[in-house]
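Engineer: What would the 3D arrangement of this be:
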Amino acid sequence: MFTLTRRAFVGAALCAAALPLRAANAYPNGRPVRLIVPYTPGGGTDTVARAIAAKTTSVAGWSVVVENRPGASGNIGLDLVAKSKPDGLTLALGQTANLAINPALMPNVPFDPAKDFSPVVLVASLPVMLVVKADARWKTLADLVRDAKAAPGELKQALAGSGTVGHMAGELLAYQAGFKVLNVPYRGAAPALNDLLGGNTDYMFATPQAAQEMLKGKLLRPLAVTAPARLPILPDVPTVAESGYDGFAAVDWKAVVAPAGTPPAVIDSINAALVKVLADPATVAMFTAEGSTTLGGAPDAAVRYIQEEQQKWARLIREAGIQTAT
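Structural biologist: Purely as a prediction, here's the structure:
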């Protein structure tokens, strides 16, 4: 009797111990996870998504499939996720533009980022840099601001697109420095940089990814970066903040979000896997090489950060009277 009872007790204990593991492993239960990229293949967001998807597959054993749904400045892909079943099987790699800027800048955004998504984890942040032609007369940010103030609305700022972080960085600088900005929008960073090199515009806030080859070729001169601290890949380039604009920061952050209503246990499972991926030395090295900083953290941290960014850009857009650049 004793032996049977003991066996029954041990068996019950083992079953009880296995319950949390089974619960944790219930997601995604062999089903593929879609990671929606709201931009075209080959871009910066797409590259990050595919690297994370591959690493998550190897770390967690999940089948993570990247699906590109571009259009409307990223709004089409995000709207698809906002309206998806909240089971954690459809996620999005959102970013500053579509989660924090577009809703305040564009009148017809089809989703409410504050209500329609459950943030899962912050992935990484990437600053932009103010660049001019290598033979431009401006050697410092102060030089450029001086001329912009002396000739209001005459210096032309190239934009990779309306509502991008580069667009907002330029607007923030103009607002804080007190000059009028003349925006010239393009369909992407490549044509914007090409026209800058051609002398059709005067300056641009571009990502290190987009400008790196032109910087290496000495075709562009970087005047400042928008990160809170200097970049390891550009240690000699000052920040906008240290150039006289205390507290200035404009970064293109990325975050994985799920549809609102996704169960907290599922959110936590995805977060745990992605935090492990982001802490991997190979992942950190990949991001550092392009000028990015890996983030990670708990879902609550992502919620707070995104809310702060939404409030920051909405305030700037309202106070400076910023409109979409056409």
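
Engineer: C-alpha from now on. contacts and neighbour counts both.
Structural biologist: Fine.

Engineer: longest helix anywhere in the protein?
Structural biologist: The longest helix of the chain (DSSP state H) is helix 2-25.

Engineer: Next secondary structure element downstream of that helix?
Structural biologist: strand 33-37 (DSSP states H and E).

Engineer: Give me the contacts around the next helix or strand after that following strand.
Structural biologist: Downstream of strand 33-37, the next assigned helix or strand under DSSP H and E is helix 44-60. The contact list for helix 44-60 (C-alpha atoms under 8 Å, 6 or more residues apart in numbering) reads 35, 37, 39-41, 62-66, 68, 93, 209, 254, 273-274, 276-277.

Engineer: hang on, the earlier thing: which other helices and strands contact the longest helix of the chain?
Structural biologist: Applying 3 or more C-alpha pairs under 8 Å, 6 or more residues apart in numbering; DSSP states H and E, one finds that helix 2-25 contacts no other helix or strand.

Engineer: just the angle between that helix and helix 44-60, please?
Structural biologist: Relative orientation of helix 2-25 and helix 44-60, computed by axes from the mean of the first three to the mean of the last three C-alpha atoms, to 10 degrees: 170 degrees.

Engineer: Okay, buried residues for helix 2-25 please.
Structural biologist: Under the neighbour-count criterion of 16 or more other C-alpha atoms under 10 Å, helix 2-25 has nothing buried.

Engineer: Now do that helix: everything it contacts.
Structural biologist: With C-alpha under 8 Å, 6+ apart, helix 2-25 has contacts from 265, 269.

Engineer: For the comparison step, fold the sequence that follows:
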Amino acid sequence: MQRRTLIHTATLAAVVASGLIGLPASAQGTWPTGKTISYVVPFAAGGTTDTLARLIGQQLGTALGTTVIVENKGGAAGSIGSEAAARSAPDGYTLLGGTVSSHAINISLYPKLGYDPIKSFDPVTLIGTNPVVLVVSANSPYKTLKDVLTAAKAKQGGLSSASAGTGSSQHLAVELLGFKSGIKFTHVPYKGSGPAIQDVISGQVDMMFDTTVVAAPHIQSGKLRAIAVTSAKRLASMPDVPTVAESGVPELKDFEVQSWQAIFVPKNTPKPIVTRLHDEIRKVLAQPDMQTRLKGFGMEPADLSVAQIGAFQKAEVEKWAQVIKGANIKVD
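Structural biologist: Down below sits the predicted model:
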């Protein structure tokens, strides 16, 4: 009787176990358990990274059977939020919206950066790349890049140029413009693109380089005037806006600045979790409506493996280190 009971118990256990195999990970008591996932955006609300986080986060949460909340922790061109994410537990419950600023530029600008863009994180997904566009208020007298350069040269201290923070791609773009043209500009850093671009719209700041994700809606609504894009070729989404290189200024013939957006997790996050996140986010980004939105923003969608993202990031760190050193760019 006892032997029969043991056999029955073992058989029941096998049946239960076989049933669990087909259940989602959350039902097995493994990641994700239903615990909220924090998607850290190291910039203020309203910017590119924030916009993408909210578009991706909701669908990702549905796919994982949990909730993804966006947390804005802006400051120092993404350094503050990135450092906070780097110190989080590597358990799959913290994602970070990384950018060319936070994960390629800052390491060469801030001598006491509280994280290493490569050693402190594991890459998950490269969302896409996009150039930045030089914009001024719709009420501004400047209509071309030559107008901007002429006015900056004539004004004491140059024209003011807003950015999402010191070391951001917006900041690097104006520094490069000044370096290559030999004309001075006054950099005005903010804690994110959202508040910065509002002050450009109101005319409190003369101009700003910003990503097409943030600037395009304001250009389309007539609040901003697009002066030039920093890509090698004109954008399909802004065919009437010339490139900086088309300005006719010889010193700017090879001017190009590309921003990018990616998702990272704290270093040593279990590989199966990184793989699951990579696969689920790829599915979200591959949806036709998401591809349309990304391209509408002027962003070129990317589809790289985790290993390829790592190689891409290392190359970007080296590239911007050379630019910063060559232009002698210093933090404010």
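
Engineer: What does the TM-score come to for these two?
Structural biologist: Here the superposed chains carry a TM-score of 0.80, computed using TM-score structural alignment, normalised by the length of structure 1; 313 aligned residues with a C-alpha RMSD of 3.6 Å.

Engineer: if we can go back for a sec, filter the contacts of helix 44-60 of structure 1 to the buried ones?
Structural biologist: 35, 37, 39, 41, 62-66, 68, 93, 209, 254, 273-274, 277.

Engineer: and for stretch 311-328 of structure 2, what span of structure 1 is it aligned with?
Structural biologist: Structural correspondence for stretch 311-328 of structure 2: residues 304-321 of structure 1, per TM-score structural alignment.

Engineer: One more: stretch 99-119 of structure 2?
Structural biologist: Aligning stretch 99-119 of structure 2 against structure 1 (TM-score structural alignment) gives residues 95-115.

Engineer: Where helices are concerned, which of the buried ones among the contacts of helix 44-60 of structure 1 count?
Structural biologist: 209, 273-274, 277.

Engineer: what two of the residues you listed have the greatest distance between them?
Structural biologist: Of all pairs drawn from these, the widest gap by C-alpha to C-alpha lies between Q209 and A273 and measures 26.4 Å.

Engineer: Quick one: average offset of the longest strand along structure 2 versus structure 1, please.
Structural biologist: In structure 2, assigned by DSSP state E, the strand with the most residues is strand 121-137. By mean C-alpha distance after the TM-score superposition for structure 1, the fitted strand 121-137 of structure 2 averages 1.8 Å away from its aligned residues in structure 1.

Engineer: Which strands and helices lie in contact with that strand?
Structural biologist: helix 193-202, strand 207-211, helix 212-220, strand 224-229, strand 258-266, helix 271-286, strand 300-301, helix 306-326.

Engineer: What residue in structure 1 is paired with H187 of structure 2?
Structural biologist: In structure 1, H187 of structure 2 lands on V184 (TM-score structural alignment).

Engineer: For the helix or strand containing that match, give me the average deviation versus structure 2.
Structural biologist: Per DSSP H and E, V184 of structure 1 falls inside strand 182-185. Taken over the aligned residues, the distance from strand 182-185 of structure 1 to structure 2 averages 1.9 Å (mean C-alpha distance after the TM-score superposition for structure 1).

Engineer: Need the contact partners of that strand.
Structural biologist: Outside strand 182-185 of structure 1, the residues touching it (C-alpha under 8 Å, 6+ apart) are 153-162, 192, 201, 325-326.

Engineer: switch to 6 Å and redo it
Structural biologist: Among residues not part of strand 182-185 of structure 1, those counted as contacts by C-alpha atoms under 6 Å, 6 or more residues apart in numbering are 153, 156-159, 161.

Engineer: What residues does the residue nearest the centre of structure 2 make contact with?
Structural biologist: Note on structure 2: the residue nearest the mean C-alpha position is Q261, at 3.1 Å, using C-alpha atoms, centre = their mean. In this structure, Q261 of structure 2 makes contact with 99, 127-128, judged by C-alpha under 6 Å, 6+ apart.

Engineer: got it, and L177 of structure 2?
Structural biologist: Contacts of L177 of structure 2 by C-alpha under 6 Å, 6+ apart: none found.

Engineer: Now do the buried residues in the strand holding V184 of structure 1.
Structural biologist: 182-185.

Engineer: could these go into CSV alongside distance to L231 of structure 1?
Structural biologist: Shown next, in CSV, are the buried residues of strand 182-185 of structure 1 (distance: C-alpha to C-alpha, whole Å):
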residue, distance to L231 of structure 1
L182, 28
N183, 26
V184, 27
P185, 26
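
Engineer: what about the longest helix of structure 1, distance to the chain center?
Structural biologist: 44 Å (C-alpha atoms, centre = their mean, to the nearest Å).
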